[in-house]
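In: Below are the sequence and a predicted model for it; my questions follow.
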Amino acid sequence: MFRAALLASLTASATASISCSGYEDCTTCTSQSHLLGEPSDDANSTLSTTLFGCRWCPQDNSCHKDGSLFNPCSSSESVSYFDVCPVPPEDYPGVPDFLPDWMANLMPVISDLTLLDLSLPGTHDTLTYDLSTTVSDAGIDDYDELSKILHLFSGLIPGQIEDFIRQQAKTQALSITQQLDNGVRFLDFRNMQESSGDWYSLHCLQSNNPSLTYLKEIRAWMDLHPSEIVVMWVSKHGDQNAVGDNAYPGVSAEDKQAYFAQLLDVFSGLVIDTAVSQPNSTSVSDLIARNHRLVPYVSDYAEFTGGSQYAMDGALVDNNLGSSVDGEEDAYNSEMAMFGSMKDLRAADKARNALYLRSMATSSPDFQVEAVAMMKFDPLANSDEQTAKCAQGFNIPSLTSWCPPTLNDIGQMAAYYKQLSLEEAYQKIDTDGWVFPNAFYIDALDYDGTIRSGSTLLNGLVREGGVEGKEKTRYAYADTVVGANVKLACRDRGEADADCAALTELVEARRAKYPAERWDDLKYGRSADWPV
């Protein structure tokens, strides 16, 4: 019955007429047309959107019907999906100041520290801003329900299921160059060899470009910023201990090492040489002087690198996950316990050359994926029931009538709560002697090194009905982590130290632009007095 209803609805929608010329910006052009389940003139159908939709052409800044002869953009140049529309803040200068070279700017106080004395802003699933709609050969191992949906319906509605998966797998909106410009120095670089023999990044779906494309982009950025060190964790799925076939199913050691040789070739002259430099004993200034500025931690180290001196063993990433936003009370308590113990934890890790990594990321929980999928693809689904079931699953008291439709929505809701932990821990650096982990990874990096805690997505898509004036609120994520480095480096230098005074003033002025803010938004799950 469901298949018959779906096919009937799709057949009707395919013949529907649509006008794209009335949409005046990329976000409304691409979000109002090609996604199933969007409203239309036919109030009796929940799946009345055309399958062909609209595309935005950056060349003429106009919206065109898919396949239109009047579209000056090629299919590869046209923007098809709302979540990739370029919508920076109105006052964004293109490249922020300070953050692209924050290590160079801090060099007067951090030069004698080691890499494992520092804290690095990072991103989770760094390359997911550029996911395609091609399912990776590595499978979608974290998404059992999506696997079932894909198997059942991908033949009926080509491309729509895959795009839905993309919306549940995409954690970032900024490109790798933009992330580096905005202060990120820890990259969660996930990749897998596909059946073509090429290596691609992946998160359920493979990236639009081969992994080498992104590696070359990182190299180009590093050449422009000669005093910056980048740590890159290379894995298939963020598992520091997986080896052999468990790490890269069906990939031979020979193919792994051939790819690693390509990586070394891209970063020739920039990669750490562990026969000379070690993260726990070599000073930051010496790493930069030796041009040992790319530090790859590689999982499945023996098979992937052949025991190379030009990489660190990925098993030395002390990867701590914590709870997601659907268990935020536990997440907050876990984060506070972690920060309170971090001084000792980092000291123990540094002694064995391990990097303490704390995840402040989240995921699309099964209950949310199922509910959104049912509402999008099942014409018989009761939307109110599915929404309520999804909202209750997040266990946030103020969230009762909204189901986040994408992982970006979830990431921004999580960012609202992660700012609380980060800010409290930052203040306790002075009062309680706390320190930050060696690196964080987090979702939804925003411009100027921030994380967005408001409900409007980074691509400009407005979630209607939120608290006015808070829709684009952001928190100074990168500057807070950088500020933690200043506090640590200056702890024993005294208040009279001119370099420390100047850097403290600068960082605090930057943080003041995006302070931690709380408000009650009953619709979108932001609470002013919960969990603390």
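Out: Great, that's in hand. What you see is a predicted model, and the numbers here were worked out from it, not measured in a lab. Residues are numbered from 1 along each chain as shown.
In: use CA for all of it now, contacts and neighbours both
Out: Fine.
In: Return the residues in contact with Asn209.
Out: Asp130, Tyr200 (C-alpha atoms under 8 Å, 6 or more residues apart in numbering).
In: whoops, I mixed them up, Phe267
Out: Taking C-alpha under 8 Å, 6+ apart, one finds Arg219, Leu294 in contact with Phe267.
In: The helix or strand Gln262 falls within - contacts with which helices or strands?
Out: In this structure, Gln262 sits in helix 253-266 according to DSSP states H and E. If contacts are counted by 3 or more C-alpha pairs under 8 Å, 6 or more residues apart in numbering; DSSP states H and E, helix 253-266 sits against helix 211-224, helix 301-305.
In: repeat that for 6 Å
Out: Under the contact criterion of 3 or more C-alpha pairs under 6 Å, 6 or more residues apart in numbering; DSSP states H and E, helix 253-266 touches helix 301-305.
In: want to compare, so here's the second one:
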Amino acid sequence: MTYDLSDTLSDGYEGMGPVISNILHAVTPLVAGRFVREQGQTQGISITDMLNGGARFIDFRIMYTRGPDRAIGEKDWYCLHGCESQKKALEYLKDVRTWMDAHPQELVVLWASRHGNTGACGTDQYPDTTPQVRQAFFKQVQEVFGELLFNSTQRLNETSVLSLQKRNQRLVWLATDYVESTESSPLAVDAKSIDNQLVNSGHGLGAIKFLRQGGPKRRDSSAQNRFLLMSMAAGVAKEAIEAAAKIEFLPNVFGTHDKWRKECAATSGVPNMTFCPKYLMEWSLMTNFYNQKVIDMAYVEGAADLDVDFPNAIYLDAMDLGGLIRTGTATINPLEEGPVHGTDGFAYSATVIAATV
């Protein structure tokens, strides 16, 4: 849900203790909030537009936090990626329900976590929360989706799409902290069943090595009732973010900005790169430029080799309207727009669908 982030750092942000998190929650809207948001925004179109474009797996990150621009007051569940979302998490889920009602044959998988960790439980997953608070949120989830929730007394990997459609159990809720957050509800699936593969995306095309064994890997996961997930999202080095922050906030004394740009560029591993992406989405666009080659290679090679195949789901950045992934240089709303020629994209959804057919 990073298309709708505020300039307020979420409570319980990954890697920060509660005291620092609370201070930064109050401070970020006033100081550096936009920069912090820019380091977390990977998407620019709404959840409805993503679904219209073919997305069926949603990385849905949530945290129990005070609302944006509020230093005090009651907490609720918001989405987050560094900064927290403008609206409560439940509002985005209602958008999903509305879309599913309008598309009665479609299946959607939602993975709820704080920061993409499948194994952390309790307050390690959701700091400063109680089981009762977490269970109250899942009850709200049940109220939104009702009969659409998949009943996990059936093995997901042994249940056909047709069966899910006939039973109208078309929403799979993959829950981290499954035992406490859902009270081991059959209306959720334990996120520990996710086999989350953080493969090497980027200019080295390392992800194709994984996809060349995608068929056997997915069959192995299916036999274990696991959900094979692959990341093709951008990975940004801490040093690159630090360099971008120095360029943003510190004066250019004796050419220091050039020095920091070179340090930032060097972290990319791209030969002869000289610029420093300012936003996380700029890194995402560059990653997608190489991702399109990997996805197309898998499609072409898979036509002749059944071992070359896609996993159960892929998550990546900068999805664009119509099922494209943005590969040009223009960032997607609400970030600053680049030149018109920068809106090029790759037919991501259509390629995966074609490979499946």
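Out: Sure thing, it's come through. This structure is a prediction, so every number in the text was calculated from the model and none was measured.
In: where does the TM-score land?
Out: Between these two chains, after superposing, the TM-score reads 0.90 (TM-score structural alignment, normalised by the length of structure 2); 342 aligned residues with a C-alpha RMSD of 2.2 Å.
In: what's the burial count for the counterpart of Glu385 of structure 1 in structure 2?
Out: Using TM-score structural alignment, the partner of Glu385 of structure 1 in structure 2 is Lys259. For Lys259 of structure 2, the neighbour count with other C-alpha atoms under 10 Å is 13.
In: before we move on, what about the one 5 residues further on?
Out: Using other C-alpha under 10 Å as the criterion, Cys264 of structure 2 is surrounded by 25 other residues.
In: Pretty sure it sits against Phe275.
Out: No. Using C-alpha atoms under 6 Å, Cys264 of structure 2 is not in contact with Phe275; the gap is 7.6 Å.
In: Do a quick rundown of the helices in the stretch 151-300 of structure 2.
Out: 161-167, 178-182, 207-211, 214-223, 238-249, 256-266, 280-302 (DSSP state H, counting those that start in this stretch).
In: so which of those helices comes closest to Tyr64 of structure 2?
Out: helix 178-182 (12.4 Å; C-alpha to C-alpha).
In: what's in contact with the closest one?
Out: Helix 178-182 of structure 2 has contacts (C-alpha atoms under 6 Å, 6 or more residues apart in numbering) with Pro131, Arg134, Gln135, Ser184, Asp190.
In: Please pick the buried ones from those residues.
Out: Listed as buried from the contacts of helix 178-182 of structure 2 are Pro131, Arg134, Gln135, Asp190; burial here means 16 or more other C-alpha atoms under 10 Å.
In: so what's the counterpart of the third one in structure 1 up against?
Out: The equivalent of Gln135 of structure 2 in structure 1 is Gln257 (alignment by TM-score structural alignment). For Gln257 of structure 1, the set of contacting residues under the criterion of C-alpha under 6 Å, 6+ apart consists of Phe304, Thr305.
In: can I assume Trp233 of structure 1 sits in a strand?
Out: Yes. Assessed by DSSP: H, G, I helix; E, B strand; the rest coil, Trp233 of structure 1 belongs to a strand.
In: what's the neighbour count on the counterpart of it in structure 2?
Out: Aligned by TM-score structural alignment, Trp233 of structure 1 pairs with Trp111 of structure 2. When neighbours are counted by other C-alpha under 10 Å, Trp111 of structure 2 registers 21.
In: Spit out the contact partners of Trp111 of structure 2.
Out: Trp111 of structure 2 neighbours (C-alpha under 6 Å, 6+ apart): Asp59, Phe60, Leu174.
In: how about the helices of the stretch 151-300 of structure 2, which one is nearest Ile20 of structure 2?
Out: When the helices of the stretch 151-300 of structure 2 are compared by C-alpha to C-alpha, helix 238-249 sits nearest Ile20 of structure 2, at 18.5 Å.
In: State the three-state secondary structure for Glu84 of structure 2.
Out: For Glu84 of structure 2, the secondary structure call by three-state DSSP comes out as strand.
In: how about it, what's its match in structure 1?
Out: Under the alignment (TM-score structural alignment), Glu84 of structure 2 maps onto Gln206.
In: again, but for Arg37 of structure 2
Out: Using TM-score structural alignment, Arg37 of structure 2 sits opposite Arg166 in structure 1.
In: which residues touch the spatially most central residue of structure 2?
Out: Centroid check for structure 2 by C-alpha atoms, centre = their mean gives Asp59 as the closest residue, at 4.2 Å. By C-alpha under 6 Å, 6+ apart, the contact set of Asp59 of structure 2 is Trp111.
In: and the gap between it and Leu80 of structure 2?
Out: 11 Å (C-alpha to C-alpha, to the nearest Å).
In: go on, Tyr3 of structure 2?
Out: Distance from Tyr3 of structure 2 to Leu80 of structure 2, by C-alpha to C-alpha: 10 Å.
In: Thr123 of structure 2 too?
Out: Distance, Thr123 of structure 2 to Leu80 of structure 2, by C-alpha to C-alpha: 16 Å.
In: So those two - more neighbours on which side?
Out: Leu80 (33 against 13).
In: Identify the residue of structure 2 aligned to Ala12 of structure 1.
Out: Checking TM-score structural alignment: Ala12 of structure 1 goes with nothing.
In: How about Pro108 of structure 1?
Out: By TM-score structural alignment, Pro108 of structure 1 lines up with nothing at all.
In: Count the residues that sit near Pro108 of structure 1.
Out: By the criterion of other C-alpha under 10 Å, Pro108 of structure 1 has 14 neighbours.
In: In space, what's closest to it - neighbours in sequence excluded?
Out: Leaving aside its sequence neighbours, Pro108 of structure 1 sits nearest to Asp499 (C-alpha to C-alpha, 6 or more residues apart in numbering; 6.6 Å).
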